[in-house]
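Colleague: with the input below, show me the fold.
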Amino acid sequence: MGKHFISRYLYIFYCFVFILHIINVFLESETMNDTIGWFALVMLVVSFAGASRLFKILGMAFLFVGGTVYLTAGQSIIAIPSLFTSNMSLLVLLSMLPWMNSVVKSGRFDKSLNSLLHVNAKDLGSLYPRSSAITLTLASFLNLSAATISQDVLKEQLQTLKKDVRDSFIGTSTLRGYTLALLWSPLEILLAVTIFTTGVGYVSLLPWLLLIAGITFLLDSLWGRFYYRKYNYRLDREVNIDKKALIKKIAHLLLALILFLVLVIAIGNNLNLDFIFTVTILIFPFSLVWSIVMKRFKSFWTIGWRTWIEKTNTMQNFVVLFLSLAFFANSINDTPFLLFIQQPIIALAEYPFIIFVIIQLIFIGLSMFGVHPIATIGMLSGIVAVLIELMNPLSLAIVMITSAIATLTVGSYGLVVQLTSNNTGQSPYRITLNNLPYALIFGGIGSFVGYILL
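Modeller: This is a model prediction of the structure:
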């Protein structure tokens, strides 16, 4: 009973700590930071019971290694709580994302865009780029929800096809379109973590990430068009689409995204705030004003409040991961352990492309064993500190974000692959196998662009 009560109202405690952190970003008080550190320790303990087994193992590993290194280095025990606060901004960002998701749903943009999937196409080859592009557009705002929405529509539409063909089509078109949106979306947590780790500005990254997304989308669309064009299908009924209204919806959504990006850049530059924090504090007021302009405030608030509470109450996995990761990263700084793990990379400093490929393979390899890409970034954080001194940080950031995002299509135990497996009834290993060439090519394009920019 007590455990259920705590999990039901966990959002209140989380929200209290997050507000303290936001206030301290402006105050920059060491005393308040120490206080937040103690609250972070309580968050970690409370969240541990609700975390999944995998995240418990990762959290315990980071805490054990970080604690061992920290204590053997003779550091002060009193300073330990303050080591848990450096990733708090990422948790605050994660808690705010449901509000943007809710305003898009309240405006019914998801339903309007997915109506395009009902329009007749002569074969699966011509439907492939369309389904990928629609998932991409939705994912820019809806993140994980975009993939499941598109999959549900395609499942219904492709009922007459053989199951293996239908599953293959859904597992490739939706997951790949989904990743291409996350690559550059300011709302994607993996992008935020990469920026946080490398210190590279979002404005510097954006044009190159858009270029990579564009190249990858074109190559994948060509592949899908040729690979699936041998499969014919037809709908049971004719579907009439109001093209004018649909174009207005798409233009509205794109205009909102551009405006959000402009505001993030302008506010961040004028107030000298970092990218992650600027996105975090802008999401709610932007979503609120947008819902009022659309005259959808009531549905926005109803959807948003319920979704925010639900998502915040189930943040235990990320609380355990981010807080333990912060302790690990801060504990190993300036210690012999850090030098030990950096030596192999320093030895390959004259061969940056090999380093890029190794980073890509580490991300993909660990994802297949269930390691979240955020945890992989944490494991590489000590190496990143050295690489930034040896090469262009922009190149490194590009390689890390493309490698991390690519894993979302092949992580057999990852959330999006597992959801796709549940939606289609196919094995997650089959999804991984189908998308492995794409993940390698996607990451390879990122490595190639990164190498050119060195």
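
Colleague: contacts and neighbour counts: CA atoms only from here.
Modeller: OK.

Colleague: list the buried residues in the helix or strand where Q418 lies.
Modeller: Element membership for Q418 (DSSP states H and E) is helix 415-424. Residues of helix 415-424 classed as buried by neighbour count (16 or more other CA atoms under 10 Å): 416-421, 423-424.

Colleague: report all helices and strands that that helix contacts.
Modeller: helix 144-157, helix 163-182, helix 428-452 (3 or more CA pairs under 8 Å, 6 or more residues apart in numbering; DSSP states H and E).

Colleague: which residues sit against it?
Modeller: For helix 415-424, contacts defined as CA atoms under 8 Å, 6 or more residues apart in numbering pick out 144, 147-148, 151-152, 155, 167, 170-171, 175, 408-412, 427-428, 431-432.

Colleague: and those, which of them are buried?
Modeller: Counted by 16+ other CA under 10 Å, those give 144, 147-148, 151, 155, 167, 170-171, 175, 408-412, 428, 431-432 as buried.

Colleague: what sits against M294?
Modeller: G107.

Colleague: quick check: the gap between it and P98.
Modeller: For M294, the distance to P98 equals 18 Å [CA to CA, to the nearest Å].

Colleague: go on, F260?
Modeller: For F260 relative to P98 (CA to CA), the value is 16 Å.

Colleague: secondary structure class of V103, three-state.
Modeller: helix (DSSP: H, G, I helix; E, B strand; the rest coil).

Colleague: show me the residues around the spatially closest residue to it that is not a sequence neighbour that make contact.
Modeller: Using CA to CA, 6 or more residues apart in numbering and skipping residues adjacent in sequence, the residue nearest V103 is F300, 5.3 Å away. By CA under 8 Å, 6+ apart, F300 lies in contact with 102-103, 105-106, 288, 291.

Colleague: what about the longest helix in this protein?
Modeller: For the chain, the longest helix by residue count, based on DSSP state H, is helix 243-271.

Colleague: which elements pack onto it?
Modeller: Judged by 3+ CA pairs under 8 Å, 6+ apart, helix 243-271 is in contact with helix 109-114, helix 275-293.

Colleague: list just the one of those helices that sits closest to T179.
Modeller: Among those, the nearest to T179 by CA to CA is helix 109-114 (17.4 Å).

Colleague: what comes into contact with the closest one?
Modeller: Outside helix 109-114, the residues touching it (CA under 8 Å, 6+ apart) are 104, 134, 138, 146, 149-150, 153, 246, 249-250, 253.

Colleague: one more to put side by side:
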Amino acid sequence: MKRISGQLYIFYSLVLLLYISNVFIENRALEYIIGTLAIPMLFISFHGAANLFRILGLLFISAGVGMFIYAGLPVVELPFYMTSTMPLLAFLTILPWMNGVVRAGRFDRRINQLMKANVSDLGKLYTRSSFTSYILVAFINLSALPLAQGVLLKNLSNMKKQLRDSFVTRTTLRAFAVALAWSPMEIMVAITVDATGVSYLTYLPWLLLCSLIVLFIDLLWGYMAFRKHGYQPAIESEQFFHPKQVAVQIMKLFFALSIFLALVVSIGNVTGLDFILTVTLVILPFAIGWSFLMKRWKTFKVIGWVTWKERTNGMQNFVVLFLSLAFFSSSLNETPFLDLIQQPFLGAAEYPLIILFLIQFTYLAMSMIGVHPVATVGVLIEVLPPLYEIINPMSIGMVLVTGALATACAGTYGITVTMTSMNTKQNPYRITLRNLPFALTYGAVGVIMGYLLL
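Modeller: Model prediction:
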């Protein structure tokens, strides 16, 4: 199995490449072959998946089998019910190349210098490290967490563990949660854009505004909480720190992101492809072109390949989750059970604020028992479409994004909280308790903005 797990990237890539090709070919026989390949792809991935994802996968498969039989669907058509989430897997597979080009350009190192420059107290360090984490997360996503947490843990190693853990937990996880709200490379944003039919450019200013409002609230919150603590880094800061050089690197990153967004929107408008698929197709050629412009092609080639291969070989959790979810949601659509699940939402149709809060608390409650936000949204996007005629789909979309990302800093079994728990050697439930007030605040801001957009 170790030998197989080291070569999974070949199998995964083959299946996903066939799927993307068939988006343009639209061949029914090829779609059946892809669905057939998805079945061994799912079962092979079970071996390397975490227990939590195995349980989720088994629950979705069991429920899907029950509904498949109830609907009286022919077994021979089973492969057609396995492919609806393939675009999400393709998206996650190609994403590491963007991470690779940022690292090849050494943008992460330059920006990380912000956290190493001297400040007089932890309140000021909180604002600086939150801002730094925010920028890093916006461009390299999950890879920013160990990078930012590693620097802070070293610099705060001479402080009491409880204070250090509280500081690192709050500043990095909260910045992570708000930074992704507007990123086109965040899967929850991509899912929401396609599910609601509202363009990314329409969402962008409102998601960015929500992100900045919540970031400002947390910066003020953190500054007031930690300013009474003096700060002397355990490791000497670099002697030569040039704020202008760091500012230039940040400007370059945002300029590159602006070009990337322009390409995604332009290509999407011309081709009519879904947002998720458009981003997937643009990432690799954009990253290659950017590496040539920076004259970092050789470095990018090495870093990108190693990062991509490692991440793709480690995708078992998401393969199990997404393929089992595809089978579940596709089977659900063939039964009357979907109408039953929709009833609570339709019953509150005259009270849109209740619906928005219901979506928010559904995310939070499900995250507490280990259900990944993608699994939750996978069900919600099947349930909510009838409400689009009554409630502005953009209002629902705002809460779908903010509600999901609010769990990134408080979901006890989520990957970000688990990673932070391992890095800081603290109980994940303690991390949840520390960040729960922020998660509720974040969700409330998202709901208010969604309500104002009605």
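
Colleague: TM between them?
Modeller: Overlay of the two chains. TM-score (TM-score structural alignment, normalised by the length of the first structure): 0.96; 452 aligned residues with a CA RMSD of 1.4 Å.

Colleague: and the helices and strands packed on helix 243-271 of the first structure: which comes nearest Y438 of the first structure?
Modeller: For those, proximity to Y438 of the first structure was assessed by CA to CA; helix 109-114 is nearest, at 24.1 Å.

Colleague: gap between the closest one and the chain center?
Modeller: Computed by CA atoms, centre = their mean, to the nearest Å, the chain-centroid distance of helix 109-114 of the first structure equals 22 Å.

Colleague: helix or strand right after that helix?
Modeller: helix 124-142.

Colleague: secondary structure element for S183 of the second structure?
Modeller: Residue-wise, S183 of the second structure maps onto no helix or strand under DSSP H and E.

Colleague: how about the contacts made by it?
Modeller: If a contact means CA under 8 Å, 6+ apart, then S183 of the second structure has 138, 189 as its contacts.

Colleague: which residue in the first structure aligns with it?
Modeller: Residue correspondence to the first structure (TM-score structural alignment): S183 of the second structure is matched to S185.

Colleague: separation between its match and N330 of the first structure?
Modeller: 28 Å.

Colleague: what helix or strand is A365 of the second structure located in?
Modeller: With DSSP H and E as the test, A365 of the second structure turns up in helix 352-368.

Colleague: other SSEs contacting that helix?
Modeller: helix 373-383, helix 393-406, helix 428-452.

Colleague: just name the most buried of these.
Modeller: Per residue and on average, the most neighbours among those fall to helix 393-406, with a mean of 27 (mean count of other CA atoms under 10 Å).

Colleague: state the span of the first structure onto which that one is aligned.
Modeller: Helix 393-406 of the second structure corresponds to residues 393-406 in the first structure, going by TM-score structural alignment.

Colleague: just give me how far that stretch sits from the chain centre.
Modeller: For stretch 393-406 of the first structure, the distance to the chain centre is 13 Å (CA atoms, centre = their mean).

Colleague: mean per-residue distance, it to the second structure?
Modeller: Comparison of stretch 393-406 of the first structure with the second structure after fitting gives an average deviation of 0.6 Å (mean CA distance after the TM-score superposition for the first structure).

Colleague: what sits up against that stretch?
Modeller: Against stretch 393-406 of the first structure from outside (CA under 8 Å, 6+ apart): 179, 182-183, 190-191, 194-195, 198-200, 204-205, 208-209, 356, 359-360, 363-364, 373-374, 377, 387-388, 438-440, 442-443, 446-447, 449-451, 453-454.

Colleague: and for stretch 167-180 of the first structure?
Modeller: For stretch 167-180 of the first structure, contacts defined as CA under 8 Å, 6+ apart pick out 128-129, 131-136, 139, 143-144, 146-147, 150-151, 154-155, 213, 216-217, 224, 228, 405-406, 408-409, 416, 420, 424, 426, 431, 434-435.

Colleague: cutoff 6 Å now
Modeller: With contacts defined as CA atoms under 6 Å, 6 or more residues apart in numbering, stretch 167-180 of the first structure is touched by 132, 135-136, 139, 147, 213, 409, 424.

Colleague: then stretch 17-34 of the first structure?
Modeller: For stretch 17-34 of the first structure, using CA under 6 Å, 6+ apart, the contacting residues are 82, 92.

Colleague: that stretch maps to which residues in the second structure?
Modeller: Under the criterion TM-score structural alignment, stretch 17-34 of the first structure matches residues 15-32.

Colleague: how far does the matching stretch sit from its chain's centre?
Modeller: Relative to the centre of its chain, stretch 15-32 of the second structure is centred 26 Å away, using CA atoms, centre = their mean.

Colleague: and it, what's buried?
Modeller: Neighbour count says stretch 15-32 of the second structure has 15-16, 19-20, 22, 31-32 buried, by 16+ other CA under 10 Å.

Colleague: what's the answer for stretch 195-208 of the first structure, then?
Modeller: Neighbour counts over stretch 195-208 of the first structure (16+ other CA under 10 Å) mark 195-198, 200, 202, 205-206, 208 as buried.

Colleague: from the residues you listed, pick the one nearest V65 of the first structure.
Modeller: Checking those against V65 of the first structure with CA to CA, the nearest one is T197 at 19.5 Å.

Colleague: what does the closest one align to in the second structure?
Modeller: So T197 of the first structure corresponds to A195, using TM-score structural alignment.
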